[in-house]
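J.: using only what follows, build the 3D model:
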Amino acid sequence: MRDVVILGSTGSIGTQALEVISTRGDQFNVVALTAGGANLELLAEQACRFRPRFVGVATDEAATELAAMLADTGIEVAGAGANERAAAMSCDVVLNGITGAAGLLATLTTLKAGTTLALANKESLVIGGRLVTDAAAPGQIVAVDSEHSALAQSLRAGRREEVRRLILTASGGPFRGRTRAELAGVTPEQALAHPTWTMGRVVTVNSATLVNKGLELIEAALLYGVDYDAITVVVHPTSDVHSMVEFTDGATIAQASPPDMRLPIALGLSWPDRVADVTPSYDWSTPRTWMFEPLDSEAFGAVELARRAGKAAGTAPAVFNAANEICVDAFCAGDLGFLGIVDTVEAVLNEHLAAGHVPDGSLTLEAVLAADAWARDRARQICGVA
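T.: This is a model prediction of the structure:
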């Protein structure tokens, strides 16, 4: 039996994690749930069903409302700082499913507590960089992203010194095959219509721009200690192969499964053990075709921009991520065009690298938070939403 804390329980990752847990009461016990507070009814429903000791939301006002909804349950309810309180609780694994940079403090708190971190909040690793990797014990971080889970599984096939490169697969999003000029008129509604995965708003737009794949590239380099030039991104529209590892003898090991996030979530909760029958497997008697094609970096420049930020390290990835989060909001509000997302992120990153960049050797939490705040303000200025 594993005691589990779920941060971001009402989001896509959190709800699917609870779906996995719901039929496996003999394997998992939920001890805490937290959420932003936008859907208090769902959070209260989850709390009543799974009976954690602790439930938290982002603000004290939302906590007061939630406490009234859970008045007869005996469950402790908290507001501001709830994520960090939950992350510090005694448990076997913390699933960080928070969206965006807001998950950094919870990630660091979990690592400090010595608890296994099932990491779906890639942004906290990306912006925290060596602050996160230095805080983690060997094997303490278990990736929940389907691509990084696939890499972890494939890396079992050989020794670290036998790895030649990592190959991240990308669906290509809803605009695969379009030229840069053809992307100019993309609307938020079109960007939110992902062809394969059902995800939250920010991650879905990031998948359309391929910023998400850029973040995953940085995450892969940090998680597995691989040089940025030894990570390749390829487009694989059906999302059957979730990523691959190429070894020095020429062998390539791929992890394939139907596109269902419950599989990497369950593996993150139970690592290194597998949870039986989480998702249906393929019917191998049915013909299938898997296609791979190169990434069009001219139309989708986010991956190479992320590679540049990752190589610069220090505060550069935090600026890349923070500027993007503001640009996604501006795009969804109709204040910024689709191409303007990555163009603005590039402009903000260029300014930061020219003046204000803090390198890895001098990196502190305060420097990361300051760079994050500066990048958000600068992106708002450029987008005209300051």
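
J.: please make it C-alpha for all contacts and neighbour counts, starting now.
T.: OK.

J.: hmm, Leu349 is touching Phe320, no?
T.: Yes: counting by Cα atoms under 8 Å, Leu349 touches Phe320, with 6.1 Å between them.

J.: now do the shared contacts for the two.
T.: Residues touching both Leu349 and Phe320 by Cα atoms under 8 Å, 6 or more residues apart in numbering: Ala309.

J.: next up, for comparison:
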Amino acid sequence: MSAQRRIVILGSTGSIGESTLDVVARHPERYRVHALSAHQQMDKLAQQAAVHAAAVVVVPDDAARVRFTDAWGAGALPDIRVGAQALADTAADSDSDTVMAAIVGAAGLPAALAAARAGKRVLLANKEALVAAGGLFMQAVRESGAELLPIDSEHNAIFQCLPHGGQAGAPTAPARGVRRLILTASGGPFRNRDPHSLENVTPDQACAHPNWSMGRKISVDSATMLNKGLEVIEAHWLFAMPADRIDVLIHPQSTVHSLVEYEDGSVLAQLGQPDMRTPIAYGLGFPDRIESGVGVLDLARSGRLDFEQPDLDRFPCLASAYAALRAGQGACIVLNAANEVAVDAFLNGRLGFMAIARVIDAALEWHAGQRSVTLSSLEDILALDVQAREFAARHRLAKAA
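T.: Below is the predicted model:
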């Protein structure tokens, strides 16, 4: 076996980060934690860094550094680095070879891109790296020779079902013989609700996902199915697949994680428990299969597997995501930025649930009327992201009423 892989986990206190540490701890001979990062939970970050002997931690500001230091027990402190630039530098430095990119939102984009440019094995759990910067990110992967392994359960499933397990890089054309990619979606907590009854649902109701344990923002995205729209955009970039060959099916059991349809009529599916440690272990071990801690899937006990087309009246955000993908990279940036603003407002009681879609559509309409801009650099992308957020924040009440 090769030498230990040295792991950086960006966003270690979130659900993906915790699951990654769980898998890593099962294979001490294979993996060593080099660096961890967190934005808020300094107590948890200190505990993780102590348990896993991290050499480096990255925190957002000096106040967080103080909280981390106060939470640290006996013994020498790790190297504490501060700020967004330190995060990107840590993702790119030569002391590691594998980066788990699990920071939620556009905040995770610069560090994920830095890891790709440095030629690392990038385990990509950050949707925005591809939604907002797909062309730039995939170009970086191709130029550096980075290994890119998708960690979202749906894209990881597709990767596993592609010919020869897929290639851990940046394809320029669809895999030979593949007709269609099919992403599955649980349908979230409102799969069977009348769309007219959703105006007054609460954040707690929207975050009560029936199958997966996730953070609040991504749980709301699941409830609106905007997350599936973002995954359609991701699949376009990851697998060089046009929008009209990427479909979505609601599958409430979350047992079939996605499917690949071939030209000969064969359909390959990846099945498993709804546990993120499975795709994480696949990404860490590729091309080997390693133990993940996930229990055996008992199909006899699982019973039936149901599939249905998504209702776009109930899930208008999904239709908006397809429209953004067809409109181009700028529209995808605006889609993501407006959604982050709208979901934050909803979670803080300042916006209704169904108004999230109206804020997104208003932002896309605003963008369509703007002069086209060049998106050839990270700075260009972040500038449009800021403009879209400002528009969504200014107009969320007027446009969402």
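
J.: quick one: which of Leu349 and Phe320 of structure 1 has more around it?
T.: Phe320 (34 against 28; other Cα atoms under 10 Å).

J.: which helix in structure 1 has the most residues?
T.: helix 365-383 (DSSP state H).

J.: where does it end up in structure 2?
T.: Across structure 2, the stretch matching helix 365-383 of structure 1 (TM-score structural alignment) is residues 378-396.

J.: chain center to the matching stretch: distance?
T.: 20 Å (Cα atoms, centre = their mean, to the nearest Å).

J.: after superposition, how close is it to structure 1?
T.: Following the fit onto structure 1, the mean deviation recorded for stretch 378-396 of structure 2 is 1.2 Å by mean Cα distance after the TM-score superposition for structure 1.

J.: and Thr109 of structure 1, what pairs with it in structure 2?
T.: Using TM-score structural alignment, Thr109 of structure 1 sits opposite Ala114 in structure 2.

J.: that match: neighbour count?
T.: By other Cα under 10 Å, the burial measure for Ala114 of structure 2, its neighbour count, is 20.

J.: residues touching it, list them.
T.: Counting by Cα under 8 Å, 6+ apart, Ala114 of structure 2 has contacts 88-89, 91-92.

J.: repeat that for Met244 of structure 1.
T.: 150-151, 154, 166-169, 252-255.

J.: repeat for Leu365 of structure 1
T.: 128, 131.

J.: go again using 10 Å as the cut-off
T.: 104-105, 108, 127-128, 131-132, 315, 371 (Cα atoms under 10 Å, 6 or more residues apart in numbering).

J.: can you list the residues you listed in JSON lines and add secondary structure and distance to Asn121 of structure 1?
T.: Output for those, formatted as JSON lines (DSSP: H, G, I helix; E, B strand; the rest coil; distance: Cα to Cα, whole Å):
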{"residue": "Leu104", "secondary structure": "helix", "distance to Asn121 of structure 1": "8"}
{"residue": "Leu105", "secondary structure": "helix", "distance to Asn121 of structure 1": "11"}
{"residue": "Leu108", "secondary structure": "helix", "distance to Asn121 of structure 1": "12"}
{"residue": "Ile127", "secondary structure": "helix", "distance to Asn121 of structure 1": "11"}
{"residue": "Gly128", "secondary structure": "helix", "distance to Asn121 of structure 1": "11"}
{"residue": "Leu131", "secondary structure": "helix", "distance to Asn121 of structure 1": "15"}
{"residue": "Val132", "secondary structure": "helix", "distance to Asn121 of structure 1": "12"}
{"residue": "Thr315", "secondary structure": "coil", "distance to Asn121 of structure 1": "18"}
{"residue": "Ala371", "secondary structure": "helix", "distance to Asn121 of structure 1": "19"}
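
J.: and these as CSV, adding neighbour count and distance to Asp377 of structure 1?
T.: Below are the contacts of Leu365 of structure 1 laid out as CSV (neighbours: other Cα atoms under 10 Å; distance: Cα to Cα, whole Å):
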residue, neighbour count, distance to Asp377 of structure 1
Leu104, 24, 19
Leu105, 18, 21
Leu108, 24, 25
Ile127, 32, 17
Gly128, 27, 19
Leu131, 17, 24
Val132, 22, 25
Thr315, 32, 15
Ala371, 25, 10
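
J.: from these, which two are the most distant?
T.: Leu108 and Ala371 (17.7 Å; Cα to Cα).

J.: one step back: distance to Arg49 of structure 1 added to the contacts of Leu365 of structure 1, as CSV?
T.: Converted to CSV, those look like this (distance: Cα to Cα, whole Å):
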residue, distance to Arg49 of structure 1
Leu104, 28
Leu105, 28
Leu108, 29
Ile127, 35
Gly128, 34
Leu131, 36
Val132, 33
Thr315, 41
Ala371, 41
